[in-house]
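Q: need coordinates for the following:
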Amino acid sequence: MSDITRLRSALFATLDDLRDPAKTIDLDRVKAINETAKNITDTAKVEVNFLRVTGAAEGSGFIPTYKPALPGGTSESQSTATGTKTIEHVPGGTKITHRLK
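A: Next up is the predicted model:
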């Protein structure tokens, strides 16, 4: 389970406890949970902005990396004298990757 999934689960569990009239929950505890969640969310926003500004493909791992499948993309691999050459046909062009032995 990712950190963001754990955070959301904890927040929704707290929300359920608040809605249940049979349960009593300390208001100071609810405020602390809310403030912690806000701080965690703010750090995620900073990470997203960092990725946007730098153009980096991955961050700290807090936000899971999404790698969409390329629609209609096909690929083929060829052995070369120094390793492997992979040719991927992607929308709008071709991507060639060379892997050395």
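Q: alpha carbons only for contacts and neighbour counts from here, please
A: Will do.
Q: distance of the residue positioned nearest the centre of the chain relative to Lys38?
A: Centroid-nearest residue in the chain: Pro64, 1.9 Å away (criterion: Cα atoms, centre = their mean). Computed as Cα to Cα, to the nearest Å, the Pro64 to Lys38 distance reads 19 Å.
Q: how many other residues sit next to the spatially closest residue to Asp3 that is not a sequence neighbour?
A: Nearest residue to Asp3, sequence neighbours excluded (Cα to Cα, 6 or more residues apart in numbering): Phe62, at 6.0 Å. By the measure other Cα atoms under 10 Å, the count of residues near Phe62 is 15.
Q: alongside the first, I'd like the structure of this one:
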Amino acid sequence: MINNIGTVRQHLLDTLADLRNRENPMEVDRARAVADVARVLVDSAKVEVDFIKASGATGSDFMQPDDGEGKQPQLPNGITGIRRHQIK
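A: Predicted coordinates:
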């Protein structure tokens, strides 16, 4: 698994599902801890975006496109990356 913003999103959705499970709900304190860690990750991503803007970079390892399941898509030979959005 590649850890990126998609991974954070999936963990948060899993946490929400666990909280809503009426038969075996996640402890609220644990869910709050997950949300706190996610908040720090999102804050660090915001700093990364600011750095990208300031440095003129075109992307980062953390904010990469994925296939919807948290995995990087397989690229054909000779293709080294995908750029869907460019920050200006």
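Q: apart from its chain neighbours, what residue comes closest to the residue nearest to the centre of the first structure?
A: Ser2 (7.5 Å).
Q: hang on, the one you found packs against Phe62?
A: Yes - with contact defined as Cα atoms under 8 Å, Ser2 of the first structure and Phe62 form a contacting pair (7.2 Å).
Q: in the helix or strand harbouring Leu19 of the second structure, which residues are buried?
A: Assessed by DSSP states H and E, Leu19 of the second structure sits inside helix 5-20. Of the residues in helix 5-20 of the second structure, 5-8, 12, 15, 18-19 count as buried by neighbour count, 16 or more other Cα atoms under 10 Å.
Q: where does the residue lying farthest from the centre of the second structure land in three-state SS?
A: Distance from the centre of the second structure peaks at Glu23, with 28.6 Å (Cα atoms, centre = their mean). Of the three states, Glu23 of the second structure takes coil according to DSSP: H, G, I helix; E, B strand; the rest coil.
Q: where's it relative to Lys53 of the second structure, distance?
A: Using Cα to Cα, Glu23 of the second structure is found at 47 Å from Lys53 of the second structure.
Q: ok, longest helix in the first structure?
A: Across the first structure, the longest stretch assigned as helix under DSSP state H is helix 27-54.
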